[in-house]
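**Student:** pasting a predicted model and its sequence here:
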Amino acid sequence: MRIAEAFETLVGPNPALRWEAYDGSTAGPDGAAHTVSVRSPKAVAYVVTSPGELGLGRAYVSGELDVTGDLYDALDALSISGLNGPSKADRLKALRSFGPKALVRPPLPAEEVVLRGGRHSKRRDAAAISHHYDISNEFYEYVLGPSMAYTCAVYPELDASLETAQANKFDLVCRKLGLTSDMRLLDVGCGWGGMVMHAAEHYGVRTLGVTLSRRQAEWAQKAIAERGLADRAEVRFLDYRDAPDDAFDAVSSIGLTEHIGVAELPHYFTRLRGKLRPGGRLLNHCITRPSGKERAIMKKGFINRYVFPDGELSAVGTIISAMHDSGFEVRHEENLREHYAMTLRDWGTNLEANWDAAVGEVGTGRARVWRLYMAGSRLGFHRRTIELHQVLGVRTDDAGSARMPLRPDWGV
């Protein structure tokens, strides 16, 4: 079995995919929408020594495997092939056809990371965040656009721009939290300060954002000063656990829970409750699994090794239960899954439009990590292998009650 035929066997045939290999072999129809090029024996060795998404990811990041055409559409075709692919015996036969040399794994791409130390200790959490967020503020500007918002946007219309949708997301969070000018807001995992600045500028709230990324904090503080918000807004390079207790009327957590760890969720929500005054609201916005049946931790997956080390996704029911058990009354929940697929679409468009500059800033390998991760994540939200939920809770007073509107008053 030649190289291209063996790869097609491993993945499964698809009329949208053509395979070409360095040995001159081909498989799949002429004129297919996408061509997957296996460029060297290294690509074969990556796939043989780590069958599945990690091996294919290593081959792609290192440039030993490439895809022509739109990567999202190609991944869609590959995933469909996998659902209807050949038998386990045929795949094993294809793997064996590569020969014994393919059993020796090449050096791992420099972009792959395996963290050391206690899982979710402060030191290891800081290393995990730094790996992903401290690469380059300029690179994030190329991908995220002017808002520098690295979380799911909320699109008011299908044709809304990314910037409009990100501003709409921040405003939705502000309305759900019931912010007024006499309040103080804590934004945990604040990124580049988008929520902090929106709340201060549009609602007059005194805001504190905390992040474990030093580069994010530096960028945010500069942006706060440039927008004339320094008297109401601040971002600190700080672990959320070290923010002041009993000091805030509202807490927003937008995209932090994924980094916390499922086992840590009870402690996480208990700590956030401790930051709030009685009657204060918490808005938790995070990626989730579609049910409680999937594994939360993907230790050997592409995302864990290249994108979000130690990231863990739980089901929304787990989130809600942890909030309840930590002393919050849950008042509202909604799934914004489709909005995240659209957000990733727009980030991917930005990356392609700024590809040369992005490569110049972080290197080809890391840019390819992002291209693959965003296309794959977009497919995940589209296929509902992952979701995005906002859950609103309120810290009740000593009598077990808190004032809330009879019906939600924030709209969508």
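**Tutor:** Perfect, thanks for sending it.
**Student:** only C-alpha atoms for contact and neighbour calcs from this point on.
**Tutor:** Will do.
**Student:** hey, where'd the strands end up in this protein?
**Tutor:** 17-21, 26-27, 34-38, 65-67, 184-188, 206-211, 233-237, 248-254, 276-288, 328-335, 387-395 (DSSP state E).
**Student:** what packs against the third one?
**Tutor:** Strand 34-38 makes packing contacts with strand 17-21, strand 65-67 when contacts are defined by 3 or more CA pairs under 8 Å, 6 or more residues apart in numbering; DSSP states H and E.
**Student:** contacts for the last one?
**Tutor:** Residues external to strand 65-67 that are found in contact with it (CA atoms under 8 Å, 6 or more residues apart in numbering): H34, T35, V36, S37, V38, R39, S40, A43, L56, A59, Y60, A74.
**Student:** just the buried ones from those, in ChimeraX syntax?
**Tutor:** In ChimeraX, a selection of the buried entries from the contacts of strand 65-67 looks like this (16 or more other CA atoms under 10 Å):
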select :34,35,36,37,38,39,43,56,59,60,74
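**Student:** most widely separated two among the contacts of strand 65-67?
**Tutor:** S40 and A74 (20.3 Å; CA to CA).
**Student:** now the strands of the chain as a markdown table including distance to W370?
**Tutor:** What follows is the strands of the chain, written out as a markdown table (distance: least, CA to CA, whole Å):
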| stretch | distance to W370 |
| --- | --- |
| strand 17-21 | 22 |
| strand 26-27 | 28 |
| strand 34-38 | 18 |
| strand 65-67 | 14 |
| strand 184-188 | 24 |
| strand 206-211 | 21 |
| strand 233-237 | 25 |
| strand 248-254 | 21 |
| strand 276-288 | 18 |
| strand 328-335 | 25 |
| strand 387-395 | 20 |
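**Student:** closest one to L158 among the ones you listed?
**Tutor:** It's strand 328-335; of the strands of the chain, that one is closest to L158 (CA to CA) at 16.6 Å.
**Student:** hmm, back to that, which one of the contacts of strand 65-67 sits closest to E312?
**Tutor:** L56 (21.7 Å).
**Student:** check contacts around the nearest residue to G365 once chain neighbours are set aside.
**Tutor:** Leaving aside its chain neighbours, G365 sits nearest to V61 (5.3 Å; criterion: CA to CA, 6 or more residues apart in numbering). By CA under 8 Å, 6+ apart, V61 lies in contact with P109, G365, R366, R368, V369.
**Student:** A further structure is provided below for comparison with the first:
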Amino acid sequence: MSSTSERVASGLGHVDRVADYYDDNTRRFLLVAESPGSDAIHRGVWTPDVTNVTQAVDTVNRLMIERLRGQTPSENARVLDLGCGVGGTMVRLAREVDGIISGVTISRVQAEIAAKRFAREGLSDRCHVFCADFAELPAEPHYDAMVAVEAVVHSPSLESLLPSLAERLRPGGRLILCDDWMTDKDRGLAARKLCLDQFRAGWRIGSLHTVAELVAMSGRAGLHLVEDKDLTEYLRLGRPRDRVVKMAVGATAAVPRLRNRLVEIPFWANMIGGSALQVGLSRRWLEYHFIVLEKA
């Protein structure tokens, strides 16, 4: 793998920068995961029925499974996980859905880890992962459902991505998204702009929209809104490690040139983007929503 200086100098495009970010960070994400061993690198959601961290990390998976029940064929269903990470959600879906669970990730490292997990779980015949840009999916096959957890924000253009996904959904198929969405609160406030700019730069965010904008774009793509569930209040913000990250990132604030340099390094990019996300969520400049869309 190339050195950080080589990557910075190369002037990578957005999609390559996302791949570079996850290739460099994924193994560390797994080491510091909220629920080690779960292979889940998305956030825990502490809804009132949750009693431990394992359940919290599984909340989004459980919500997806509940919304897919009765919506996919009882046999031979096809489900696609967009931005599938290392396959944790795919394994969970495979235990509940009788069919083929495919996943796409832009990260070569994630694809390799996922394939090894499927082999360990005896699921290699039903769970398949491929390394590619989810904006450039093959025309076939068509899917009964697609899911994406903390993934579509990386798309350079959600407006272009949605029609592409809709074309590959069967009639009545569902697209389930769980991600960060911008709000209209404090628009024009300088602190808000700085926070969102740092979130975009750090976490390689290409598409940051409000839920209303998503619904409008989805409608134009032939998808209608079935459910919008705001999960923000169930996130645990300000954990000890979050406070440590905030202190580390804060030390760079007085030297913008240093921060701009560090944000190009995947490790520091994650720190800077994650710290900005904490601020954005706590001030409701960002919200974490679980959204179900359906093709007519």
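**Tutor:** Now that the structure is in, tell me what you want to look at. These figures come from a predicted structure and were not determined experimentally.
**Student:** and the helices and strands packed on strand 34-38 of the first structure, which is most packed in?
**Tutor:** strand 17-21 (a mean of 23; mean count of other CA atoms under 10 Å).
**Student:** which strands and helices sit next to that one?
**Tutor:** Against strand 17-21 of the first structure (3+ CA pairs under 8 Å, 6+ apart) you get helix 3-11, strand 26-27, strand 34-38, helix 71-83.
**Student:** in the second structure, what stretch matches the shortest one?
**Tutor:** What that stands for is strand 26-27 of the first structure. Under TM-score structural alignment, there is no match for strand 26-27 of the first structure anywhere in the second structure.
**Student:** who does that strand touch, helix- and strand-wise?
**Tutor:** Secondary-structure packing of strand 26-27 of the first structure (3+ CA pairs under 8 Å, 6+ apart): helix 3-11, strand 17-21.
**Student:** among the ones you listed, which comes closest to G191 of the first structure?
**Tutor:** Among those, helix 3-11 comes nearest to G191 of the first structure, with 37.7 Å by CA to CA.
**Student:** the closest one vs strand 17-21, what angle?
**Tutor:** For helix 3-11 of the first structure against strand 17-21, the angle by axes from the mean of the first three to the mean of the last three CA atoms, to 10 degrees is 140 degrees.
**Student:** can you put the contacts of strand 65-67 of the first structure in a markdown table and add distance to D171 of the first structure?
**Tutor:** Shown next, in a markdown table, are the contacts of strand 65-67 of the first structure (distance: CA to CA, whole Å):
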| residue | distance to D171 of the first structure |
| --- | --- |
| H34 | 40 |
| T35 | 43 |
| V36 | 43 |
| S37 | 45 |
| V38 | 47 |
| R39 | 48 |
| S40 | 50 |
| A43 | 46 |
| L56 | 40 |
| A59 | 41 |
| Y60 | 38 |
| A74 | 35 |
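**Student:** nearest to L10 of the first structure among the contacts of strand 65-67 of the first structure?
**Tutor:** L56 (11.2 Å).
**Student:** okay, now the nearest residue to that closest one once chain neighbours are set aside: neighbour count?
**Tutor:** Of all residues beyond its chain neighbours, the one nearest L56 of the first structure is V47 (5.7 Å), with distances taken as CA to CA, 6+ apart. V47 of the first structure: 23 surrounding residues under other CA atoms under 10 Å.
**Student:** returning to what we had before: map the residue nearest to G365 of the first structure onto the second structure.
**Tutor:** Aligned partner of V61 of the first structure by TM-score structural alignment: none.
**Student:** which stretch among the helices and strands packed on strand 26-27 of the first structure comes nearest H132 of the first structure?
**Tutor:** Closest among those, once you apply CA to CA, is helix 3-11, at 29.7 Å.
**Student:** angle of the closest one against strand 34-38?
**Tutor:** Going by the same axes, to 10 degrees, helix 3-11 of the first structure makes 110 degrees with strand 34-38.
**Student:** what span of the second structure lines up against helix 3-11 of the first structure?
**Tutor:** Helix 3-11 of the first structure covers no residues of the second structure once aligned (TM-score structural alignment).
**Student:** in that helix, what's buried?
**Tutor:** Buried residues in helix 3-11 of the first structure (16+ other CA under 10 Å): I3, A4, E5, A6, F7, E8, T9, L10, V11.
**Student:** out of the residues you listed, the closest to C286 of the first structure would be?
**Tutor:** Nearest member of the buried residues of helix 3-11 of the first structure to C286 of the first structure, counting by CA to CA, is V11, at 31.6 Å.
**Student:** please tell me how far that closest one sits from H389 of the first structure.
**Tutor:** Distance, V11 of the first structure to H389 of the first structure, using CA to CA, to the nearest Å: 32 Å.
**Student:** also E218 of the first structure?
**Tutor:** From E218 of the first structure over to H389 of the first structure (counting by CA to CA), the distance is 29 Å.
**Student:** ok, those two, which is more surrounded?
**Tutor:** Set E218 of the first structure next to H389 and count neighbours by other CA under 10 Å: H389 wins out with 20 against 15.
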